[in-house]
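Chemist: sequence unknown, structure follows:
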């Protein structure tokens, strides 16, 4: 798990890389399980022989949403956790772009840059991260995205809140 920081530390992290995960192997078993969970059994994901014969990928590729879903675990592994957090909420994405297919057997990792933090009311802070899922030995990433998360905390745990907190 990543290091522990305080709410007040977030200000100094804006504009900086906050995490780089370990490499994760995206193998055919992972792809097949994701296909089962999402009911997306398109042959480019689950039929290695056909994908090799009929696609330019040379075999099966991971679902784009599989690559995107790995961000949660990658985030937990390497992005600093906020000590005062009572709960974290995935608020969504402003922008996601799938750049390069992840071939079965490839290794990927997540890179996280905190681009903004904004208080919402007395007990929440919204974080915006520029995230990239990199593919080992590939020039272009699997995906880029702008990810929004919310940290809920007890207001008494952050008495030094800045004036912007009212908005």
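Modeler: It's in. Just so we're clear, the structure is a prediction, and the values are computed from it rather than from any experiment. Numbers count the residues shown, from 1 in each chain.
Chemist: Could you use CA atoms for every contact and neighbour count after this?
Modeler: Will do.
Chemist: which residues does the spatially most central residue of the chain contact?
Modeler: In the chain, the C-alpha nearest the mean C-alpha coordinate belongs to residue 71, at 2.6 Å (CA atoms, centre = their mean). For residue 71, the contact set (CA atoms under 8 Å, 6 or more residues apart in numbering) comprises 110, 133.
Chemist: what does residue 32 give?
Modeler: Neighbours of residue 32 in contact, by CA under 8 Å, 6+ apart: 45, 46.
Chemist: and it, how far is that from residue 61?
Modeler: The gap separating residue 32 from residue 61 is 10 Å, by CA to CA, to the nearest Å.
Chemist: ditto for residue 48
Modeler: 9 Å.
Chemist: What's the local residue count around residue 79?
Modeler: Number of residues near residue 79 (other CA atoms under 10 Å) recorded here: 23.
Chemist: here's the one I want to compare it with:
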């Protein structure tokens, strides 16, 4: 599937309520998990202690921080949609986010995105995007929810 190009508020309209696309898979490495732990000061053993996780974790491996998986949304969203002709993009919010399944180290994840709504707020487009992070070879997603962006088009 090719990337959706959006250059104005009107370009969102044909996609209302429709799937915008799916990103490529991205592998979650232990190095990413460790760096995220360092950045957030969250060094809980289930994320960073590989030996203990193998024996004591119900997953038998370390798992990615839930917020690490959420932080991958911008890079995976950019594989699905290219928004052009903007002077500013604001990450406005996250709605109804629910973590459904842990992402174990070396899993591959991707995002499936749907346009929930696009509202014109006096020249600023407020776009709500439904997102599901899928885990390769799993029937249950890592998370589901909506992200809200404010696009200030030129």
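Modeler: Cool, got the structure. The model shown is predicted, which means the values in this text are computed figures rather than measured ones.
Chemist: Could you check which residue of structure 2 pairs with the residue nearest to the centre of structure 1?
Modeler: Matched across to structure 2, residue 71 of structure 1 falls on residue 73, judged by TM-score structural alignment.
Chemist: Reduced to three states, what does residue 90 of structure 1 come out as?
Modeler: strand (DSSP: H, G, I helix; E, B strand; the rest coil).
Chemist: residue farthest from the centroid of structure 2?
Modeler: residue 55 (29.7 Å).
Chemist: residues touching residue 37 of structure 2, list them.
Modeler: 43, 47, 48.
Chemist: What is the equivalent residue in structure 1 for the last one?
Modeler: Taking TM-score structural alignment for the superposition, residue 48 of structure 2 sits opposite residue 46 in structure 1.
Chemist: okay but that match is in contact with residue 29, surely?
Modeler: No. Counting by CA atoms under 8 Å, residue 46 of structure 1 does not reach residue 29; the two are 9.3 Å apart.
Chemist: those helices in structure 2, which residues are they?
Modeler: All helices of structure 2, identified by DSSP state H, fall at 9-12, 30-40, 45-48, 50-56, 66-71, 73-80.
Chemist: Against residue 24 of structure 2, how distant is the nearest residue to residue 91 of structure 2 once chain neighbours are set aside?
Modeler: Once flanking residues are discounted, residue 91 of structure 2 sits nearest to residue 149: 4.9 Å by CA to CA, 6 or more residues apart in numbering. Relative to residue 24 of structure 2, residue 149 of structure 2 is positioned 21 Å away (CA to CA).
Chemist: Counting neighbours, go ahead and name the busier of those two.
Modeler: Taking neighbours as other CA under 10 Å, residue 149 of structure 2 and residue 24 compare with residue 149 leading, 19 against 14.
Chemist: Show me what the more buried one aligns to in structure 1.
Modeler: Per TM-score structural alignment, residue 149 of structure 2 is aligned with residue 149.
Chemist: Kindly report the same for residue 22 of structure 2.
Modeler: Looks like residue 22 of structure 2 aligns to residue 20 there (TM-score structural alignment).
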